[in-house]
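A.B. asks: okay, predicted coordinates and the sequence, questions at the end:
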Amino acid sequence: MIEIAADKVVQVVFLAREGPAGARELHAFIGGLNEDEKAHLTALAWVGRGAFGAEAYGEAVATAFAEATVPTDVYLMGMPHLAENLEAGLDAMGVDVAGAEEDLL
């Protein structure tokens, strides 16, 4: 159901945590994702912050596609607590990211 690899989401989490030091790389990384991945990344962030429940994930993805009016990297980097929202979104969707996190460390 989630059409973005967990390791890509974890990479966004790590870059977001770097703050200004990782901003340019984060913009480039998100910009390099395909449109499906961008919509799913946005939907995960929304689920993580409570805008959608896990059971409404499909609706969140559809909304992300329909309401994409600014570049995804700009939108997500303007979101407070992006890293935490993505982690919470993955958790809510039942995705175990321990292996992906270890690979990045």
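C.D. replies: Perfect, thanks for sending it. Numbers count the residues shown, from 1 in each chain.
A.B. asks: use CA for all of it now, contacts and neighbours both
C.D. replies: Will do.
A.B. asks: tell me how many other residues crowd the nearest residue to residue 2 once chain neighbours are set aside.
C.D. replies: In this structure, residue 2 finds its nearest non-sequential neighbour in residue 40, 6.5 Å apart by C-alpha to C-alpha, 6 or more residues apart in numbering. Residues lying near residue 40 (other C-alpha atoms under 10 Å) number 24.
A.B. asks: how about residue 16?
C.D. replies: Neighbours around residue 16, by other C-alpha under 10 Å: 22.
A.B. asks: cool, and residue 34?
C.D. replies: Neighbours of residue 34 (other C-alpha under 10 Å): 10.
A.B. asks: now the residue nearest to residue 2: how far from residue 4?
C.D. replies: 6 Å (C-alpha to C-alpha, to the nearest Å).
A.B. asks: what's the closest non-adjacent residue to residue 101?
C.D. replies: Distances taken as C-alpha to C-alpha, 6+ apart place residue 10 nearest to residue 101, at 6.4 Å, with adjacent residues excluded.
A.B. asks: next SSE downstream of the strand or helix carrying the one you found?
C.D. replies: According to DSSP states H and E, residue 10 maps onto helix 6-17. Downstream of helix 6-17, the next assigned helix or strand under DSSP H and E is helix 23-31.
A.B. asks: alright, now check it against this:
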Amino acid sequence: MDEIPDLAISPEKVAAILLKARQFDVKDVVTDPDSASNGSDDAMLSVLEDHASDPARTELSAMIRGLNVDEQVDLVALAWLGRGDGDIGDWQEIRSEADRAHNRRTAQYLMGIPLLSDYLEDALSQFGHSAEEFERPL
């Protein structure tokens, strides 16, 4: 394929979602559901656990749910592309399948993919971008 396909979602949005997904991906299962109310009492372990009220989970879900349908379809297709379900030459087929599979649980589905941030990063690179080009310096 000589030409890179157009995306309905901007590379900046993909980069923002993948950076938030990295924060979410590092979370571990909840090991102490009755943890102390003070973070220092439980050695800050709860910060690394995937609690339902976790800010990274909430923010990532809100970012995905805030996308329009075409952007959500592209995001799912990018995750599939990055996980190796085809290459950029198969983009139209991958995107068509993502469109057929689209439903109201896109955020839940994507957040259930263990290596989401890695897949999005790989797909973004196939479109000639990297997450680093969109990171803001402190």
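C.D. replies: Thanks, I have the structure now. Since we're looking at a predicted model, the values are computed, not measured.
A.B. asks: tell me the counterpart of the residue nearest to residue 101 of structure 1 in structure 2.
C.D. replies: Alignment note (TM-score structural alignment): residue 10 of structure 1 maps to residue 15 of structure 2.
A.B. asks: spatially central residue in structure 1, please.
C.D. replies: residue 41 (3.3 Å; C-alpha atoms, centre = their mean).
A.B. asks: these two touch, right, that one and residue 7?
C.D. replies: No: taking contacts as C-alpha atoms under 8 Å, residue 41 of structure 1 lies outside contact range of residue 7: 11.7 Å.
A.B. asks: contacting residues around the helix holding residue 10 of structure 1?
C.D. replies: The contact list for helix 6-17 of structure 1, computed with C-alpha atoms under 8 Å, 6 or more residues apart in numbering, reads 22-23, 25-26, 29-30, 41, 77, 82-84, 86-87, 95, 97, 100-101, 104.
A.B. asks: please redo it, this time with the cut-off set to 7 Å
C.D. replies: 22, 26, 41, 82-83, 86, 97, 100-101 (C-alpha atoms under 7 Å, 6 or more residues apart in numbering).
A.B. asks: what does stretch 56-67 of structure 2 give?
C.D. replies: 17, 20-21, 23-24, 72, 107.
A.B. asks: quick check: buried residues in it?
C.D. replies: 56-57, 60-61, 64-65 (16 or more other C-alpha atoms under 10 Å).
A.B. asks: how much space separates residue 15 of structure 1 from residue 65 of structure 1?
C.D. replies: From residue 15 of structure 1 to residue 65 of structure 1 the distance is 24 Å (C-alpha to C-alpha).
A.B. asks: between these two, which one's more packed in?
C.D. replies: Shown here are residue 15 of structure 1 and residue 65; by other C-alpha under 10 Å, residue 15 has more neighbours (20 against 17).
A.B. asks: state the distance from that one to residue 73 of structure 1.
C.D. replies: In terms of C-alpha to C-alpha, residue 15 of structure 1 sits 12 Å off from residue 73 of structure 1.
A.B. asks: cool, residue 16 of structure 1 as well?
C.D. replies: Relative to residue 73 of structure 1, and taking C-alpha to C-alpha, residue 16 of structure 1 is found at 11 Å.
A.B. asks: just how off-centre is the lengthiest helix in structure 1 within its chain?
C.D. replies: With secondary structure taken from DSSP state H, structure 1 has its longest helix at helix 35-49. Its chain's C-alpha centre and that of helix 35-49 of structure 1 lie 5 Å apart, by C-alpha atoms, centre = their mean, to the nearest Å.
A.B. asks: thanks again, I'm all set now.
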